[in-house]
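> build me a structure from this.
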Amino acid sequence: MPAQSHGQSARGTEPNRARTRLLVLAMAFVTAIHLLTQLFAPAGILADVTQIMLMPLLGAIIIALTSAQRGKLIKLVLIAVLFSWVGDTLPRFMEGDQGFLAMVGSFLIAQFFYIAALARYWRSSVMRHWWMTTPYLGAFTVLVLLCAPGAGALLVPVLIYGVALTAMAIFGTGLGVLAGCGGAIFFLSDSLIALRSFTTLDIPGMGFWIMLTYVVGQAMIGIAATRTEQHQKEKNPCR
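All right, here's what the predicted structure looks like:
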């Protein structure tokens, strides 16, 4: 009987592993196509379609890597990924400041859910020693100083979003190096968007770098969350 149960368990996990590999390959392929479009046809339909596909694929990977009984951490991260998808999608049906505010609003909600997911681990984050947060606060301050002159009426929502983004990056360090790096890379992605929108700074291939850091940053946070939940379940198998 134990041998049979083990065999059933092995057979049950194999499709999950296969599905996860397929999802990872699919996301890698869609990401590669999207990054190429950012270099050669950023305003084309292919760029729009592939960007809209990115977050659903990441969400599917996170789901595939976790059990059916997902904890609060994974649920909140999945909601954050969902609102990131809204931020990728909704502005495509709007124009000008309206579209920008829809994007900022959607990603602000995503940041709130990331903060809710990660804040519980603050004791393991750089907040243990206040001086370790200075690089994050310094980066936020420099970003505000650069963008404020060109932000105009959008300065307040941009400031609110920047505070949330900085908090997310700080709290992300509580899940370890992977999530900490992911939060910092995500911060860099949105910083590049702000610099493109409100300054005259011109970085070759800006769209490419924004989307590369966007995907990598969120993927690192998502994977770190799945590892944290798995570790917690191994320590407390009854939970």
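
> okay, CA-based contacts and neighbour counts for the rest of this
Fine.

> how about the helices in the chain?
Assigned by DSSP state H, the helices in the chain fall at 2-40, 45-64, 72-89, 96-118, 134-151, 155-172, 177-198, 206-235.

> and the second one, which residues are buried?
In other words, helix 45-64. Residues of helix 45-64 classed as buried under the neighbour-count rule (16 or more other Cα atoms under 10 Å) are 46-48, 50-64.

> elements contacting it?
Counting contacts by 3 or more Cα pairs under 8 Å, 6 or more residues apart in numbering; DSSP states H and E, helix 45-64 packs against helix 2-40, helix 72-89, helix 206-235.

> of those, which is nearest residue 131?
For residue 131, the closest of those is helix 206-235, at 23.3 Å, according to Cα to Cα.

> from residue 211, how far out is the nearest residue to residue 37 once chain neighbours are set aside?
Residue nearest to residue 37 in three dimensions, not counting chain neighbours: residue 47, with 5.4 Å by Cα to Cα, 6 or more residues apart in numbering. Noted for residue 47: a distance of 11 Å to residue 211, by Cα to Cα, to the nearest Å.

> compare with the first, here's sequence two:
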Amino acid sequence: MSAGPLPDRRERWARPLLTAFLIACAVDLAGVLTDTGIAHLVAKPLLMPLLAGYAAARRGPRLLIAALLLGWVGDVFLLADADLAFLLGMAGFAAGHVCYLCLFGRARSALLPAVLYAAVLVAFLALIRDGLPADLRIPLAGYSLLLTAMAYRAGVLGRYAAAGGALFLLSDGLIATGIADLPQLPAPDFWVMLTYVAAQLLLTLGVLAPDARRSGADPGAYRGPSISI
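A predicted model of the protein is given here:
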């Protein structure tokens, strides 16, 4: 009689890694909200490696782990207040979005969200254009197009991944409106980080959902995420 497959030893790390990620999120958000620079400086670089570790412990696909680690590259560069660091950080996130797009496969997406996302992209770029430095207009337009495509395609893995893509778009939109000197919410950096970490977590859970992984990004087979810790 077969005893069945042996458990993967990595799975024992899933719970502590996810817990550590959530703790790091709380520390970072508290640091941003209270303007405690050292808390943000220490916690932010830990976020994506911890989430990537959780994805690896859950035997997630390599493209997901790569997307999260490229997000870490973006996070680290954006800690520096310099134009070159901003562009390098944006390049890191852009590469992560390419990983997500490859991960979502070729499953068909609904037409209505495509129209809505396209309208949001055009309106948003028109809104921020005049407030952006001239040398950032083209890079930000290209990045925004890539991010919008990722957010739209995330829907093939169900509502959680779709929400993650939309939150990622919102988070980066808040950053762009700050660069363009448009009106901001109170504590804007808090909302940027809150929507960002929620986006990455929801995208990760959407990709790790057993039904989504079996289906190869077939939206018809998706039944919701499995948060296995």
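
> fetch the TM-score of the aligned pair.
Here the TM-score for the pair of chains, by TM-score structural alignment, normalised by the length of structure 2, is 0.86; 214 aligned residues with a Cα RMSD of 2.0 Å.

> single out the most deeply packed of the helices and strands packed on helix 45-64 of structure 1.
Mean neighbour count (mean count of other Cα atoms under 10 Å) peaks for helix 72-89 among the helices and strands packed on helix 45-64 of structure 1, with a mean of 21.

> which non-adjacent residue is nearest the alignment partner in structure 2 of residue 195 of structure 1?
By TM-score structural alignment, residue 195 of structure 1 lines up with residue 177 in structure 2. Nearest-residue entry for residue 177 of structure 2: residue 128, 6.4 Å, with adjacent residues in sequence omitted and distances by Cα to Cα, 6+ apart.

> ok, the aligned partner of that neighbour in structure 1 to residue 166 of structure 1 distance?
Matched by TM-score structural alignment, residue 128 of structure 2 corresponds to residue 147 in structure 1. Plainly put, residue 147 of structure 1 is 16 Å away from residue 166 of structure 1 if you go by Cα to Cα.

> over to residue 62 of structure 1?
Using Cα to Cα, we find residue 62 of structure 1 at a distance of 24 Å from residue 166 of structure 1.

> on that earlier part again, mind putting the helices and strands packed on helix 45-64 of structure 1 into CSV with distance to residue 175 of structure 1?
Formatted as CSV, those follow (distance: least, Cα to Cα, whole Å):
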stretch, distance to residue 175 of structure 1
helix 2-40, 22
helix 72-89, 11
helix 206-235, 7
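
> closest to residue 178 of structure 1 out of the ones you listed?
Comparing those under Cα to Cα, the one sitting nearest is helix 206-235, at 6.0 Å.

> for the closest one, packing partners?
helix 2-40, helix 45-64, helix 72-89, helix 177-198.

> wait, which of those helices is closest to residue 232 of structure 1?
Of those, nearest to residue 232 of structure 1 by Cα to Cα is helix 72-89, at 10.8 Å.

> so who does the residue at minimal distance from the centre of structure 2 touch?
Of all residues in structure 2, the one closest to the mean position by Cα atoms, centre = their mean is residue 200, 3.5 Å from it. Residues near residue 200 of structure 2 by Cα atoms under 8 Å, 6 or more residues apart in numbering: 68, 164, 168.
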